[in-house]
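Colleague: This is a predicted model, with the sequence first.
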Amino acid sequence: MFLNILLVLGTFVFMEGFAWFAHKYIMHGLMWNWHESHHVHHKGWWETNDLFGIIFGVAATALIVVGSEIESLRWLMYVGFGITLYGISYFIFHDVIVHRRVKIKFKTKNRYLNRIIRAHYVHHKVHERDGAEAFGFLYAPKKYEKP
């Protein structure tokens, strides 16, 4: 049980590093044609960038299904749970809190939350493929903290 929880939490932490890498080198690289929709103003709720979330969701679901069906691969289920937990956290932070894609009132005095929100706004100052910074989603260095 402890190892399963550790695998879920370890996968969650790994996903922040993977998301940073994917955001910087894939979304702002080869797949900019999808991600660009997230950096420009648009009408409606759908962004082509949302396809990344669908891909990660399908991958997590596949890992959970395979891990729950094949005893020797049970560990994959917990990896899928970790990816899912990260995806839920990402949705709440990125889509609900930062971009207000779900209309709720949210104000915080929490320094850490304000730091990652500020880092994300710095990231969005650049509307081009190149020249952006702050590619993390749930972590941002202290340089983004207000003095």
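Modeller: Cool, the structure landed. The shown structure was predicted, so the numbers you read here are calculated from the model rather than taken from an experiment. Residues are numbered from 1 along each chain as shown.
Colleague: contacts, neighbours, all on C-alpha from now
Modeller: Will do.
Colleague: Remind me which helix or strand the residue nearest the centre of the chain belongs to.
Modeller: Centroid-nearest residue in the chain: Y90, 4.2 Å away (criterion: Cα atoms, centre = their mean). With secondary structure defined by DSSP states H and E, Y90 is part of helix 74-90.
Colleague: Just give the nearest non-adjacent residue to G10, would you?
Modeller: The shortest distance from G10 to any residue other than its chain neighbours is 7.5 Å, reached at G82 (Cα to Cα, 6 or more residues apart in numbering).
Colleague: Contact partners for that neighbour?
Modeller: 7-12 (Cα atoms under 8 Å, 6 or more residues apart in numbering).
Colleague: which residues sit against stretch 100-120?
Modeller: Residues lying outside stretch 100-120 but in contact with it, judged by Cα under 8 Å, 6+ apart, are 45, 95-98, 134-135, 137-140, 142, 144-146.
Colleague: let's bring in a second model and compare:
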Amino acid sequence: MWIHVLVFFTTFFIMEFMAWFTHKYVMHGFLWSLHADHHKKDHDSWFERNDAFFIFYAIVSITCFYTWSIGSFELGISIGLGILAYGITYFLVHDIFIHQRFKIFRNADNKYARAVRRAHKMHHKHIGKEHGECFGMLIVPFKFYKN
């Protein structure tokens, strides 16, 4: 039981690195064509091509659940849930809290919340795929905590 808890939390924290890596080297790299609309101020619709990126991690998570369900990979449930939990967190923090796709969490005002918003704002300061910064989501550089 404890191994599942450990694997769940380890997976969740590894996903922050994976989000950073994917964002920096894939989204701002060879798949910029899918991510570019996310850096535009005006969107044609509520959905962005950028939203397609969640499908990759959803497939990985579902595969983990499946391998666990057929008995071939016991830790598949823990890894799948860790990826799912990070995906939910990403949606809540990035899409709802930062980009306000739904008008909730608008009044969150603490040092960490301000730092997350500042870091993301600095990321979006760059319209093109080059010269970006702050590719992660939950781990924010210390310089953005300053008032």
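Modeller: Nice, thanks for sending it over. This one's a predicted model, so the numbers in the text were calculated from it and none came from an experiment.
Colleague: Got a TM-score for the pair?
Modeller: Comparing the chains after superposition, counting by TM-score structural alignment, normalised by the length of structure 1, produces a TM-score of 0.94; 146 aligned residues with a Cα RMSD of 1.2 Å.
Colleague: which pair in the contacts of stretch 100-120 of structure 1 spans the largest distance?
Modeller: Pairwise distances among the contacts of stretch 100-120 of structure 1 were taken by Cα to Cα; the largest, 31.8 Å, belongs to W45 and K142.
Colleague: how far away is the residue nearest to the centre of structure 1 from A22 of structure 1?
Modeller: For Y90 of structure 1, the distance to A22 of structure 1 under the criterion Cα to Cα, to the nearest Å works out to 14 Å.
Colleague: isn't A60 of structure 1 right next to I83, touching?
Modeller: Yes. In this structure, A60 of structure 1 is within contact of I83 by Cα atoms under 8 Å, at 5.9 Å.
Colleague: okay, those two: which has more neighbours?
Modeller: For A60 of structure 1 versus I83, neighbours defined as other Cα atoms under 10 Å are more numerous around I83 (28 against 22).
Colleague: thinking again about what came up before, W45 and K142 of structure 1 - which one has more neighbours?
Modeller: Set side by side, W45 of structure 1 and K142 show more neighbours around K142, with 12 against 8, by other Cα under 10 Å.
Colleague: which residues touch the more buried one?
Modeller: Taking Cα under 8 Å, 6+ apart as the test, what K142 of structure 1 contacts is R115.
Colleague: if we can go back for a sec, trace the residue nearest to the centre of structure 1 over to structure 2, please.
Modeller: Residue mapping for Y90 of structure 1 onto structure 2 gives Y90, with TM-score structural alignment as the criterion.
Colleague: distance of its match from F97 of structure 2?
Modeller: Using Cα to Cα, we find Y90 of structure 2 at a distance of 10 Å from F97 of structure 2.
Colleague: And for H124 of structure 2?
Modeller: For H124 of structure 2, the distance to F97 of structure 2 (Cα to Cα) stands at 15 Å.
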